[in-house]
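1. Quick one, what's the 3D model for this:
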Amino acid sequence: MPKGPKVRGGRCQVRFGTAELIRDLDRPNGWLLSVDGVAQSYVDLDDPKHLEFDYVRRIADVIDCLPDGPFQTLHVGGGACTLPRYLAATRPGSSQLVFDPDGELVEFVRERLDLRSVPRLRVRVSDGRDGVATRRDDSADLLVLDAFVSAAMPSRLMTVEFLRDVARVLRSTGTFLANISDGPGLAFVKRVVATVADVFDDVLLLADPAVLRGRRFGNLVIAASDTPLPVQDVTRRAASAAFPARLVIGDKVHEFRQGAKPITDAAVITTPTPSKNAFT
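-> Reported below is the predicted structural model:
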């Protein structure tokens, strides 16, 4: 008996709320994934290189400036797997493993958005911290952290102890990338930068200038490595983007985080959330 048309959109009750897939009226196969009304991911099934959210484009810009070739990549946080799809298209041969604790959401995305079609991609239902702990030393080239419960980032994913485990798993030339959100004052992201700088030798911060000046809530991208990051190439890409970004690098990183204490497992941190949907 012939199968009916593939069901794409719709709603589903998942672990952390109600997930919804909404079609983009401007792109024939573009889909927005939200959970409890908070935008989580955007994918274009016809063009995985199309990145709708500015912060995702900035993460991809850093990745694009890294040395050529496939990557062994870990992702903490899955959503609709926008970046794994992008990497599969731009870095063919890459092996990727995603950790996401929401099994219902993983299954929803797997069935509605053709997750099985992404080559060399595995998705494991697991807390990201527990998942990273299972990986071997020096086994990954890239680790991307983009994990939110609704609009809040779990603070246990940004402690010195966890980032030391990330550094253990990354090869000596590996790169850590994280999406952080914060608002006026940037108190949280300053502590995050202090934490990352406590573990890695080279750190850069990348964001919309208005967000970096504390004028509005928004996303900031942090990149870190124990080898020098491709700052000049990233700077050129950030300056020529449709929505130009500003970099904080070198001594400016230390000025930015001055007075901020690293986050540890012993401290209880309340991560900031926007008053309304502010993910761009």
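
2. Please count neighbours and contacts with C-alpha atoms only from this point.
-> Fine.

3. Compute the number of surrounding residues for residue 69.
-> Neighbours of residue 69 under the rule other CA atoms under 10 Å: 10.

4. what packs against the longest strand seen in the chain?
-> Secondary structure of the chain per DSSP state E: the longest strand is strand 170-182. Applying 3 or more CA pairs under 8 Å, 6 or more residues apart in numbering; DSSP states H and E, we find strand 170-182 packed against helix 54-64, strand 140-145, helix 187-199, strand 218-225.

5. could you redo the last one with a cut-off of 6 Å?
-> Strand 170-182 is packed against strand 140-145, strand 218-225, with contacts defined by 3 or more CA pairs under 6 Å, 6 or more residues apart in numbering; DSSP states H and E.

6. contacts for that strand?
-> With contact meaning CA atoms under 6 Å, 6 or more residues apart in numbering, strand 170-182 is reached by 138-146, 217-225, 227, 272.

7. quick one, that strand and strand 140-145 angle?
-> Interaxial angle of strand 170-182 relative to strand 140-145 (axes from the mean of the first three to the mean of the last three CA atoms, to 10 degrees): 10 degrees.

8. for comparison, sequence B:
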Amino acid sequence: MSTPSGPTGSRERIVFSDGSTADLVRKEDGWAIEMGGVAQSHLGDPAQPPRLASIRWMLAALGDRPPRRVAHLGGALLALPRALAHRWPSATQTVVELEPALVELARSRFPLPDGITMKTAEARSWLEAHPGSDHDAIVIDVFVGNRIPPAFTSLECMTAARDALSEDGRLILNSVAGPELLFTRRELATLRTLFEHVAMIVQGSALAGARFGNATLIASAAPLDTEVIQAALAGDPSKGALVTDLDPIVDGAEPIHDADELWSPEPNLPDASAALRLLEQARQAVSTLRPASD
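-> Modelled structure (predicted):
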């Protein structure tokens, strides 16, 4: 893969169509896009485990069955599609990205592997225009700043995703969990309205409310290969674990609808004293992260 050159730590400003900016930063092990000092995407050697835990979790969530067709809503540096292309070169992947600056960056500076097509389009509209498209997996990884916009949190969006999946296809969401779990609970409730099998990869500390972090949500009409996903997570330094017993988490939460216009919450890391007070809750959450079978 041909990539831009530059010394470690060098930065290049990226200006988005709405006037906001990010930095393309040279790292020792690749390149990263940073916004407000937070890495939004990292691109390294596709033969190595992705640097960001959220990408490793989504890769684990795909299981071990080679997919024929995959759609990714949201692009950035295409860390997940590139890792997937390395693992399964025969897969046909479509990446839908609205921001022209990111599309140009991916196409001209970080050439796409074979099998990946990138489209400049609004991802929700693209999804709704492809019912019956028989995808083995659809990945929703759309953030505006550090938040998921309402168009990608709702029942209507998840219905469009379900309609674009094959009979046993899998929907994977890069989502969040943190001190205020209501959003996560409602997103899980939304998925369970549409899919028989739903699970979540999360850290115990985030599930207990001790910190704000990522959560990978997985949904399918077919049973999930939970043992395969658990094996892929085993030994991961993030300590993410698969949760399949969702009843205590959802706990009567209502599904999200377009009319709610619900964004994911602002990232919020508690201070050290709050984390200490919640330590016991984190320990109790370990029992929720027990191995389970469908």
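
9. Please state their TM-score.
-> Counting by TM-score structural alignment, normalised by the length of the first structure, the TM-score of this superposition works out to 0.88. Behind it: 262 aligned residues with a CA RMSD of 1.9 Å.

10. before we move on, the earlier item: JSON lines please, covering the helices and strands packed on strand 170-182 of the first structure and showing distance to residue 50 of the first structure and mean neighbour count.
-> What follows is those, written out as JSON lines (distance: least, CA to CA, whole Å; neighbours: other CA atoms under 10 Å):
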{"stretch": "strand 140-145", "distance to residue 50 of the first structure": "18", "mean neighbour count": "22"}
{"stretch": "strand 218-225", "distance to residue 50 of the first structure": "18", "mean neighbour count": "23"}
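
11. Using JSON lines, lay out the ones you listed together with distance to residue 163 of the first structure.
-> Formatted as JSON lines, these follow (distance: least, CA to CA, whole Å):
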{"stretch": "strand 140-145", "distance to residue 163 of the first structure": "11"}
{"stretch": "strand 218-225", "distance to residue 163 of the first structure": "11"}
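
12. Of all those, which one is nearest residue 17 of the first structure?
-> Closest approach to residue 17 of the first structure among these is made by strand 140-145 (20.8 Å; CA to CA).

13. looking at the second structure, where would I find the counterpart of that closest one?
-> Under TM-score structural alignment, strand 140-145 of the first structure corresponds to residues 135-140 of the second structure.

14. what helix or strand does residue 160 of the second structure sit in?
-> In this structure, residue 160 of the second structure sits in helix 155-163 according to DSSP states H and E.

15. now that helix: which residue numbers in the first structure?
-> Under TM-score structural alignment, the counterpart of helix 155-163 of the second structure in the first structure spans residues 160-168.

16. Of all the helices and strands packed on strand 170-182 of the first structure, which one is nearest residue 58 of the first structure?
-> Of all those, strand 218-225 sits nearest to residue 58 of the first structure, with 7.1 Å by CA to CA.

17. mind checking how far that closest one is from the chain centre?
-> 9 Å (CA atoms, centre = their mean, to the nearest Å).

18. ok, then the element right after it?
-> Next element after strand 218-225 of the first structure (DSSP H and E): helix 231-240.

19. what stretch of the second structure does the helix or strand following that following helix fall on?
-> Following helix 231-240 of the first structure in sequence order, the next helix or strand is strand 246-248 (DSSP H and E). Aligned by TM-score structural alignment, strand 246-248 of the first structure falls on residues 241-243 of the second structure.

20. Now do the contacts for whichever residue in the second structure pairs up with residue 221 of the first structure.
-> The alignment partner of residue 221 of the first structure in the second structure, by TM-score structural alignment, is residue 216. Neighbour list for residue 216 of the second structure: 173-175, 200-201 [criterion: CA under 6 Å, 6+ apart].

21. One more pass at 7 Å, please.
-> 57-58, 172-175, 200-202 (CA atoms under 7 Å, 6 or more residues apart in numbering).

22. roughly how far apart are it and residue 178 of the second structure?
-> According to CA to CA, to the nearest Å, residue 216 of the second structure and residue 178 of the second structure sit 13 Å apart.

23. Map residue 189 of the second structure across to the first structure for me.
-> So, by TM-score structural alignment, residue 189 of the second structure is matched to residue 194.

24. Can you tell me the SS state at the closest residue to that match other than its chain neighbours?
-> In space, residue 194 of the first structure comes closest to residue 262 once its chain neighbours are excluded; the distance is 5.0 Å by CA to CA, 6 or more residues apart in numbering. Assigned with DSSP: H, G, I helix; E, B strand; the rest coil, residue 262 of the first structure falls in the coil class.

25. again with the one 3 residues further on
-> Under three-state DSSP, residue 265 of the first structure falls in the coil class.

26. wait, what's in contact with the counterpart of it in the second structure?
-> Residue 265 of the first structure maps onto residue 258 in the second structure, with residues paired by TM-score structural alignment. Contacts for residue 258 of the second structure were tallied using CA under 7 Å, 6+ apart; they are 150-151, 154, 156.

27. distance from the match of helix 155-163 of the second structure to the second structure after superposition?
-> Mean deviation of stretch 160-168 of the first structure relative to the second structure after superposition (mean CA distance after the TM-score superposition for the first structure): 0.8 Å.

28. who touches that stretch?
-> With CA under 7 Å, 6+ apart as the test, stretch 160-168 of the first structure has contacts from 129, 132-133, 137-138, 195, 199, 262-265.
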